[in-house]
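1. This is a predicted model, with the sequence first.
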Amino acid sequence: MPFFIWAPGAALLVYIAGVDLYPAEQLIVAVLCVSLMVGAWWRYIRTLDNHYMLRTARLFLMVIAGFLAIRYIIWRFEYSIPWYESTFDIACALMLLFAECIAVALYFGGAFVNLHPLRRHPDPVDMKDPNLPTVDVFIPTYNEDADLLRTTLLAATDMIYPRDKLRVYLLDDGGTEAKCAQRGKKGEQACLRRKELQDLCFEVGCFYMTRKDNRDAKAGNINAALARTDGELIVIFDADHIPTSDFLKNTVGTLIADERKAFVQTPHFVINQDPFEKNLQASREMPNEAEMFYTMNLRGMDNWGAGFFCGSGAVMRRKALEEIGGILTDTIVEDAETSIELVRRGWKTAYLHLPMLCGLNPESTEAYVHQRRRWATGMCQLLWEKNPLFVPGLNIAQRISYFNCILFWIFSLSRIVFIICPLLALIGGVTLFAAPPVEILLYMVPYLIGLGLVVNALYGRVRWLFVSEIYETLSSMFLFKNIIKTILFPKHEPFIVTPKGERMEYDKLSYLAPRFYLVIALQFLAIVAGYYQLSTDPTTLNSVTFSMGWNLYNMIFTLAALGVLIERRQVRSRPRVPIHEMAKVKFNNKFVPCEIVDMTEDGALLRLPGWIERLDAKEGALEFAQNHIPKEELSLTRVLENLNRVGFQVTSVREQKKGEEERNLLVGVRFRYEDEIQRVAVVSFVYGSSERWKRWLMQRNKHSRIMQGVVFAVRAASMGVFHIAMAFKGLQHVLLASRLLSRRRNASRVTEGEKA
């Protein structure tokens, strides 16, 4: 929609929202707007399959919610600031208002970006065309395990593409000449790693590449490889990102169809739960945190021509990269920086929302926070170095889209302010509002209801209500320091790789928890202070009750964040992939039908029929057919050609009963490969089908009910209470141990004195 059409409409909306009303009139407006929004929301979730009705209901919701948000902020500026209180009170009130303005700006930015998410389809490409562009696949690595790299390399070399036009490179930054030249153990380890990965590349059939030093981290690693290769297209995969066999088949056509396309980005699909899901023991039905970004935000940005290169899972045109000097290195978010530079130079981008690679979330809360700190720091650097609002070459929609990505990370400051303010009001007696609580509720409640309805309508498929509150509460406690530091001193920060494939032998409390103990203690103290004020001064009933309700709301999510900090046991470095497909197993020269329940490249869990009363065999073989044969090529001959067999050793056998009569045997097996061909077949079977990842996403991306988020938040808060109980019990054990140790020391001193 052209700027000259929607800009006057936005100005008219602001003008109408600024009209003064009496409280009774404001109540009528609030009830009317909320009623209209509830009706539109109900219509929205009942017409998810009707594209026209969907867009209309979404736009209507956004306009009404925008009206309520603008009206609330105007009222806050005009009537709610306590100008006649102390300087400290005024400063705190203005700090809160500024935090609310950031939240409203983020709402409008998100609504604009996701107004009409674009859904692209792959452009067809003929794999027999002799003029297909040559493709170089770059897999940068720094400290990842060789077994993890083997899986990614095998999948990359197995992608459907002419063999003479595809080259796969492992870019090793852990075995650079500078690292190998180090004295002592570090240098020896770097040399051993280089030798190990060189042998791995020889076995897999790809190219090993390293460089002199580690300048500019991942971006410098890719740029060094760009200078030594000549493929027309560049594909970048992180070390833990395993591509499906049809990755190039679905992406290359988009770049062939338009020579001004700089890159095609695909979503990062993850197969393991992030620390929030794992530690809070969330069901598999709950969408992953990243799905909101990859399912909605990137499609919305693609609609406005504001493409976003995500660092991995992208096919890039060499000519475009060479024009801007390679991957840019002025900030530690080289992917976002490179995206903005390409778009402002006039290059086009595309986002193809098809899950064609699977990767790993950080397993621990520490690794998660570490990753988010880097992203938040990099985005704040981008705010100073190349602010999308001011760099030349972008249109208005692109500026808003890119700035909204930066504002998302700055919102952590607002979350901290929202946590602190009720504490200041209850414990310190700070006046944050000049208006009476009833008037505050008349403006605030409809604004918050409207915000919740829009969030559920836009993101209900990919984010449960209130789940974002838990993520933001935990993240903000660790990000605000980095954000403030980077805004004040935007110097270049080092790029530190996020740990992946971590294991935990037992449940434990995270060392990140102590600051949450302090916040919980202050929130509890604030409740006590509130009750004391009510008992001593009943005239403060309305204001104190309002602050206590706000504080209790914050306390629920602080407890939920504390529940996340119970690190759950995890013994596998790579999770099993649910398969649920039929196959055959061979025991003692007899074939038995089975169901593959789940599987990795190391082993599988098989379900055998109940008529097998006992299983004495210690080894056998699994026979399975590849599941990603194109429909147009499906035939009996093609299926038989794709039959594979791999030997295994039985590791566990247990009985599974369903009711009184039905029973099965669950058999755990560990694979024994005779050659690399068998391993390639297993990797291709487990990770090679994009259809499997699509089905997985469809099962999770169902529009959530509002109560799902409420129940989950309360359950998460109860786990926070359990965390405190565990910490208290652990403290008792520490005190008891210290007493016993003290007694032993005293006893030994007495004994030594008697001997003397």
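-> Looks like it arrived, so ask away.
2. switch to C-alpha atoms for all contacts and neighbour counts from now on
-> OK.
3. packing partners for the helix or strand hosting residue 92?
-> Using DSSP states H and E, residue 92 falls within helix 87-113. Using 3 or more CA pairs under 8 Å, 6 or more residues apart in numbering; DSSP states H and E as the contact definition, the elements that helix 87-113 packs against are helix 51-79, helix 396-427.
4. also this one, for the comparison:
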Amino acid sequence: MRIDFLSRSVVQSRRSPARPSLRRYIVGISQSFQKVAPFQLYDYVQSKIKLTVTPWITYLGITFAMIMIVCLAEFQIPLPDQYVVSGMLLTLMLSLYNWDLHKRSDISTTLSRYAIIFCSAYFGWHYLYWRATQTMPYGYGIASEVAGWTLLLAEAYGFIMLMFNHLVNIHPVSHPIPDLPKDEHNLPFVDVFIPTYNEDINVILPTLAATVNLDYPSSRFTVWLLDDGGTDQKCNQSDSAKAALAKKRRDNLRSLAAQYGAKYLTRSNNAHAKSGNINNALTKSQGDLVAIFDCDHIPTRDFLKNTVPFFLRDEKLFLVQTPHNFVSQDPIEKNLNIPKGPGENELFYEVMQPGLDFWETSYFCGSAAVLRQPILKSLGGIAGLTITEDAETTIDAMKRGYRTLYLNKAMVSGLQPETVTGMIVQRVRWGTGMLQIFLLKNPWTQKGLTFVQRLLYTNLIVYWLFAYSRLALMLAPPAYLIFGITLCETTPSQLLAYLAPYLLSSLIVAQHYYRRVRWPFISQVYETLQSIFIAHAMVKVFLKPRSPSFKVTPKGEFLDRHFLSVASRPFYVLLVVNIVAIFSGIGLLQTPGAHIDAILFVLFWAVLDSLFLLAVLGVTHEKPQRRTAARVGLRKPIKLILSDGSLIDASTEDISWRGARVLPEFWTEFERNTVVSVMLAPGKCLPVRLVDSSVTSRDHAGALAVEFVLENSEDVVLAVDWAYGASSDLVTMAHSRRRARSILGALWLFVRLATLSGPRHIGHLLTTARLPNIQWKRMATDGLVIAHKVLRRWSIARWRSLRAKTPDRVNAQPVSRPSTAVGAEINAGPIEGDWDIPPVALEGGRA
């Protein structure tokens, strides 16, 4: 029987002679739940009678469950009884979690999920009710009261996001792909749009080559290359150099479109950016459907074959959205050298969108989607009031009663931003655009939306408030260690009764939902990096909702050296503040009468925050990006055809449309720049040039680096189709990335990455700074000694002053707390499933 980490961790933490039967106890509980009669009975009934879980049935069940949870959570019981109740519910959650890993049947998995959600919601509401009614730091001054309420609001936000996570993930759905009609005259006509702006031609070319090669009758679709970088406005601008570049771009793209059999289209101006570009094309197209691909999203050949059939079954269907599958690393993965694992977007496209689809709320993501063209035109085209035109367009369609569908199958190969600044531009646009929707087109004021649709759109908007929560959590340890601000008051026994179950249940829930698509702690690095910039941008949008302009995410950038991103500057300040707080805490430990447990806890918290900041600095230490095309790790059999006509069996290790790493079955000497042929499939050959024969491979004696010699458009189409054309290859790659990692394993990986990459950034900063030759090591040592003495004397004086002012408490002890277990890290909202350190630090409690 498999016992996952959450049960293994309990066993491993108590490997002592005094507890020899604990493992057998937990295993026995898990096994016994697999034999529970009600579940077997339900499986039997499900096999005999078709029972369908509908949104309305689920909604009624949630309403009834929430009423029960509120009533139970507000019922206060003695602490000893609370320990027993919490232990029983946590044992139930652990057992159901392990049982769900076996996936006996869909209905059993559903019931397990319902039970875990109920227990988690109970622990969360019970904790929050206790926090709000019994732990607020009244009587410690205005600063403590303001800080206490700020922290409570952050915890309430985290609990709300937890409830949204439960609502979204309660019953994810999947759709089987129907067959297309055999008579091509019964197929709808599809217009394929590729909007472009300032992207390099090497980014656009493979997408164009893939779209003209789609497995769909050629008479039933047209490809349009929409050029917003060569508009009349761009070509006639006052800057003559920029105008010349725009004219050259227009000529190049027009020629490229003609070469590949696509239509080229530009317009007079750049009004409304991407949405205006697409809407201009809608005035020229007459198709039944429109497929939209960002110019860096290369579709597989079966994209239309898999998406179009859904429109033939449902006349009210407006949208079929598919995942954005990325084949390149984002800056965090690349700069931290994170091992192969799930990408940041995997959680949203693999878990959240199927959950939204159950509630008929899956939405347009701007690319890799097919829309019904007459409906889109009736809406006035792609919406342009906000800079998140995709989500806004979905609201316009839903409020008129049209439906959307999410097909969870990877069918595009996309590019991530290459630099940290490029990624921040993208995420700031997403966050500010969703806030714009809330301010300018609030879902609660739009007639025609269902209650759950309004609720889940609110969830997508409120999620971006994680930036403020993250900053508040980052500043909490310095507030306590440097300024002595009390954030709440409680006792250790109360923490054990209320906080510990909440934290443990949050761990179980996060692993239950996201164990294969999100690694703990790594996603917090993403949040920390984005928080400052998103928080600043959202303040500006709140003051001026119409002020943001659409900024295209840079793609296909070429980086030829290491450098420090300008985005690193604010994190220097935060790191220094945390280091000062750590030394202040060390000084407090040496003061007479200090509350050692509280100080040690907050010190641990400050150290953990410092590790996050070091990891962010490691991210902003940009690495070179010299490849012009993203490579995918696929093993494909090929044959090398030598000049004498002999064949060598070989396989690939990674490939792109520009080249590959080839592993020959037996080694032979090749000269550099030798041109041979590669047989990709029977009757499909391409000439290749040997670039390097000294390439190493992890599990092969030798490897060859080759590049394709692409002489015409047919060669390009063949190379692109071979590298990215099979959706089965993308699905296999996506599944290979989704590997679960235990909490301890993820923690070790995070600590290792932070401690290696952060100092590397600092070393680069010191070695490249134009400063006089100074003995840095000696200066740093002397500075630390002096700082320690100063902080120790100051801390003693401050602590004595605070103790003299602190009122006596009879039955409560002051507590300084950073955050809740879920409020801290599950506050990532609809696309986050992580956790933070325990949220409460004792200031005056007794063990």
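-> Received, thanks. What you see is a predicted model, and the numbers here were worked out from it, not measured in a lab.
5. hmm, back to that, identify the residue range in the second structure corresponding to the helix holding residue 92 of the first structure.
-> In the comparison with the second structure, helix 87-113 of the first structure aligns to the range 142-168 (TM-score structural alignment).
6. Average offset of that stretch relative to the first structure?
-> Superposed on the first structure, stretch 142-168 of the second structure shows a mean distance to its aligned partners of 0.9 Å (mean CA distance after the TM-score superposition for the first structure).
7. Buried residues of that stretch, list them for me.
-> Buried residues in stretch 142-168 of the second structure, counted by 16 or more other CA atoms under 10 Å: 144-149, 151-168.
8. for stretch 442-459 of the second structure, same thing?
-> Under the neighbour-count rule (16+ other CA under 10 Å), stretch 442-459 of the second structure has 442-443, 448-450, 452-459 buried.
9. Tell me which residue of the second structure lines up with residue 566 of the first structure.
-> Match for residue 566 of the first structure (TM-score structural alignment): residue 621.
10. With residue 342 of the first structure instead?
-> So residue 342 of the first structure corresponds to residue 397, using TM-score structural alignment.
11. what's the burial count for that match?
-> 22 (other CA atoms under 10 Å).
12. can you check the one 10 residues further on too?
-> In terms of burial, residue 407 of the second structure registers 24 neighbours under the definition other CA under 10 Å.
13. my guess is it meets residue 172, correct?
-> No - using CA atoms under 8 Å, residue 407 of the second structure is not in contact with residue 172, being 11.9 Å away.
14. which residues touch residue 625 of the second structure?
-> Taking CA atoms under 8 Å, 6 or more residues apart in numbering, we find residue 625 of the second structure in contact with 418, 557, 558, 559, 560.
15. do the same with residue 289 of the first structure
-> 274, 462, 463.
16. And the last one, how far from residue 728 of the first structure?
-> Read that as residue 463 of the first structure. 33 Å (CA to CA, to the nearest Å).
17. what ranges do the helices span in the stretch 351-500 of the second structure?
-> 353-358, 373-378, 389-398, 420-440, 451-462, 466-481, 492-494, 500-514 (DSSP state H, counting those that start in this stretch).
18. buried stuff in the longest one?
-> If you call a residue buried by 16+ other CA under 10 Å, then helix 420-440 of the second structure has these buried ones: 420-439.
19. hmm, who's touching it?
-> Contacts of helix 420-440 of the second structure (CA under 8 Å, 6+ apart): 330-332, 385-388, 391-392, 416-417, 443, 458, 460-461, 464, 530, 533-534, 537-538, 541-542, 545-546, 548, 550-555, 565-567, 619-620, 622.
20. for the fifth one, same thing?
-> Outside helix 451-462 of the second structure, the residues within contact range by CA under 8 Å, 6+ apart are 161, 164, 168, 356, 359-361, 431, 434-435, 437-438, 443-444, 829-830.
21. now swap in the third one and tell me
-> Counting by CA under 8 Å, 6+ apart, helix 389-398 of the second structure makes contact with 275, 318, 363-366, 375, 379, 382-383, 386, 403-404, 434, 437, 443, 448-449, all of which sit outside it.
22. Just give me the mean distance for it relative to the first structure.
-> Counting by mean CA distance after the TM-score superposition for the first structure, helix 389-398 of the second structure comes out at 0.9 Å.
23. try the second one
-> For helix 373-378 of the second structure, the mean distance to aligned residues of the first structure following superposition is 1.4 Å (mean CA distance after the TM-score superposition for the first structure).
24. isn't residue 114 of the second structure right up against residue 170?
-> Yes - using CA under 8 Å, residue 114 of the second structure makes contact with residue 170 at a distance of 7.1 Å.
25. which residue in the second structure lines up with residue 695 of the first structure?
-> With TM-score structural alignment as the criterion, residue 695 of the first structure matches residue 732.
26. And for residue 31 of the first structure?
-> Under the alignment (TM-score structural alignment), residue 31 of the first structure maps onto residue 87.
27. I'd like to know how many residues surround that match.
-> Quick note: residue 87 of the second structure (other CA under 10 Å) scores 14 neighbours.
28. Please pull up the equivalent of residue 495 of the first structure in the second structure.
-> Using TM-score structural alignment, residue 495 of the first structure pairs with residue 550 in the second structure.
29. which residues does the residue nearest to that match when sequence neighbours are not counted contact?
-> Nearest residue to residue 550 of the second structure, sequence neighbours excluded (CA to CA, 6 or more residues apart in numbering): residue 387, at 5.4 Å. Contacts for residue 387 of the second structure (CA under 8 Å, 6+ apart) come out as 429, 430, 432, 433, 436, 548, 549, 550.
30. I am finished for the moment; much appreciated.
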